[in-house]
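Asker: Using only what follows, build the 3D model:
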Amino acid sequence: MPPRTLEIARLAGGQDDVVSRKQLVQLGLPPGYLASQVRRGAWRAIHPGVAVVHSGPVPWRTRARAALLYCGEGAALSHSSAAYHWEVVRKPPRVIEVSLPWPRRAAPQRGLRIHVRRYMPDSYGVLRATHPPETVVDLWARTSDPDDAIALLCDAARARINLDHVARAAAGRLRLPGRALLDELLAEARSGIESPLERRYRRDVERAHALPGSALQVRDVVGGRWIRADVVYAGYGLRVELDGMLAHPGGRTARDTWRDNAVLIERGDRTLRYRWAHVVATPCRTAGQVAAALRLGGWRGNVRSCGGGCVA
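Answerer: Below is the predicted model:
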């Protein structure tokens, strides 16, 4: 039986089945013990001096643990890896991202991206990761598209990350690309906007054409069941549902949705449904249809042209 088997099992059991050469030496094993286990196929090497104590599949969390052990003291999961750990994103990233406080260094490895940082964000946890609000700010710093940016903040809110804490984390950064946009989007996210499509609707359809202000994400009891509407125009008997999918299963098209909306208006059943094509590609036409439905509910206002070529 290999020496100190119980000690190795205890160590690996608390580290997602990962051990390092340094830890094994501290247990009294020879420096070459880890390499010998890898050579005979009992263990699987992940990074230099770091191995998983079996030869089977290696799940994401085990890879993340191996990255932290390899990078050493002060290392923390960050960016996309921390975002997955904190459930801001649902898909595990292929590359593990780790931050290290300057001036520490670690040699690059396949499947591992290392950020050496003069400002090292706070981190914590059994699987150490940057603090959730700091993680959101890290992702923000490399997000250039406004729709992706608002999606990030909405995902953070759904992961129960306090957006006021995100704002404070951002204020602590000396350099942050798009700081003004972040402040704007944080305000919009706090107002109830839960998706990039909702933001586009409020900005490009509603506000740009002087439509009445709506309430977002309204919960109500209908037929004895709780329902939630994306957009509600209180007092005008109108709800708007926004579908962020580019296409529905079964081949339903944007033209089909538009036709259905027209029928609903004519018959007085005023729940309108829009998709990306309506809000992003034809916001003026969409505003005109919303205005027509609002007038059925008693609105007496005028649609404002948003610029040359506006067809609202």
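Asker: going forward, measure contacts and count neighbours with C-alpha atoms only.
Answerer: Fine.
Asker: Can you list the buried residues in the helix or strand harbouring residue 181?
Answerer: Using DSSP states H and E, residue 181 sits within helix 179-190. Along helix 179-190, these residues count as buried under the neighbour rule (16 or more other C-alpha atoms under 10 Å): 179, 182, 185, 186, 188, 189.
Asker: Same question for stretch 165-173.
Answerer: Those would be 166, 167, 169, 170, for stretch 165-173 by 16+ other C-alpha under 10 Å.
Asker: can you tell me the helix or strand for the last one?
Answerer: In the assignment (DSSP H and E), residue 170 maps to helix 163-171.
Asker: want to put them side by side, so please do this one too:
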Amino acid sequence: MSIDSILVRQAGVISREQALAAGLTADTIDHRLRLRRWRPLHPRVYLAAGHRRDDEVRVRAALLWAGDGATLSGTAAAWWQGMAERAPATVGVTVGRHRRPRSRPGVAVRRRELAAEDVAVHRGLVVTAPPLTVIESAVEQGDRGSLLLDRALQRWVRFPDVYEAYCRNLGSHGSASAGRMLVAAADRSASVAERLLVAMLRESGAAGWQCAFPAGGHLIDIAFPAARVAIEVDGWAWHMDAERAAADKRRQNALVRQGWTILRYTWHDLVGRPKAVLAEIAHELDRARSVQVRPGA
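Answerer: This is a model prediction of the structure:
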């Protein structure tokens, strides 16, 4: 393959090994570097002049630097496969346990052996397969990772496939966090989220609330009856079908007609922004109490 065809295919990125294999001599490569026709990105990986150093370039350069057998992984793999909105600042790559590369600025290296089922090729790059990509990227993203997992389960991957990828990689970095996330994702009744909110309310010292409060033929997940504030707790969106969504809407409309204020929170809200959730509940309770007091003032 010619130098030009390599540069076109790889967004202007080329490794020294590729250039030598395409017929350039070491002296010619060094000459191009001295003239700044090629710029170093990583050791032995270059970007040709006229190409912008964008996210695609960063990802390609990291994988080329890591060498043969390297696999794009984590959020970088999710972004490459269209499952994450932004490429991470540090590109994750996985290499075999006996490979030598060490993490360097812009590249995080993990040493482990991947099963064949956990490796795929997407748009010309070797990447972790979608199920493993999703769970590892979700762990990398911390509190916001559950949102990525939930979205992926709706659009790109099946839960059994993600769970099998998790089981194949038990004991690897982040597998404990991944396990907790998968337990929450598997819960169809939203009971995990409800228990989490109950614990939050108890810890905050909030008073006057009840679980499974009956109102007008409906059960409110958590209610503050005196203030007529109802809190509905949702599980993960990938469980939600059209029939269940329609039933939830009818119940919410009925409660609003009866004078209830409805607050809705998901598992992601409770895990990702617990302080904000408690603040919103407190604000709504204060507002409801002020409205009740005003007529007699």
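Asker: Check which helices and strands the very next helix or strand once past the helix holding residue 181 of structure 1 sits against.
Answerer: Next along the chain after helix 179-190 of structure 1, taking DSSP H and E as the criterion, comes helix 196-200. For helix 196-200 of structure 1, the elements it packs on are helix 146-158, strand 238-243, judged by 3 or more C-alpha pairs under 8 Å, 6 or more residues apart in numbering; DSSP states H and E.
Asker: for the helix or strand just after helix 196-200 of structure 1, packing partners?
Answerer: Later in the chain than helix 196-200 of structure 1, the nearest helix or strand by DSSP H and E is strand 215-222. In terms of contacts (3+ C-alpha pairs under 8 Å, 6+ apart), strand 215-222 of structure 1 is packed against strand 225-233.
Asker: any idea whether the closest residue to residue 102 of structure 2 other than its chain neighbours is helix, strand or coil?
Answerer: The shortest distance from residue 102 of structure 2 to any non-neighbouring residue, by C-alpha to C-alpha, 6 or more residues apart in numbering, is to residue 109 (6.1 Å). Secondary structure assignment for residue 109 of structure 2 (DSSP: H, G, I helix; E, B strand; the rest coil): strand.
Asker: gap between residue 109 of structure 2 and residue 164 of structure 2?
Answerer: Going from residue 109 of structure 2 to residue 164 of structure 2 by C-alpha to C-alpha, to the nearest Å gives 24 Å.
Asker: Ok, residue 73 of structure 2 next?
Answerer: 17 Å.
Asker: Kindly report the same for residue 16 of structure 2.
Answerer: For residue 16 of structure 2, the distance to residue 164 of structure 2 - C-alpha to C-alpha - is 38 Å.
Asker: If I follow the layout properly, residue 33 of structure 2 ends up in contact with residue 39?
Answerer: Yes. Contact criterion C-alpha atoms under 8 Å: residue 33 of structure 2 and residue 39 qualify, at 6.1 Å.
Asker: quick one, the helix holding residue 170 of structure 1 and helix 146-158 angle?
Answerer: 130 degrees (axes from the mean of the first three to the mean of the last three C-alpha atoms, to 10 degrees).
Asker: Where in structure 2 does helix 163-171 of structure 1 fall?
Answerer: The aligned range for helix 163-171 of structure 1 in structure 2 is 159-167, by TM-score structural alignment.
Asker: Outside of the matching stretch itself, list whatever touches it.
Answerer: For stretch 159-167 of structure 2, contacts defined as C-alpha atoms under 8 Å, 6 or more residues apart in numbering pick out 118, 131, 132, 134, 135, 153, 175, 178, 179, 182.
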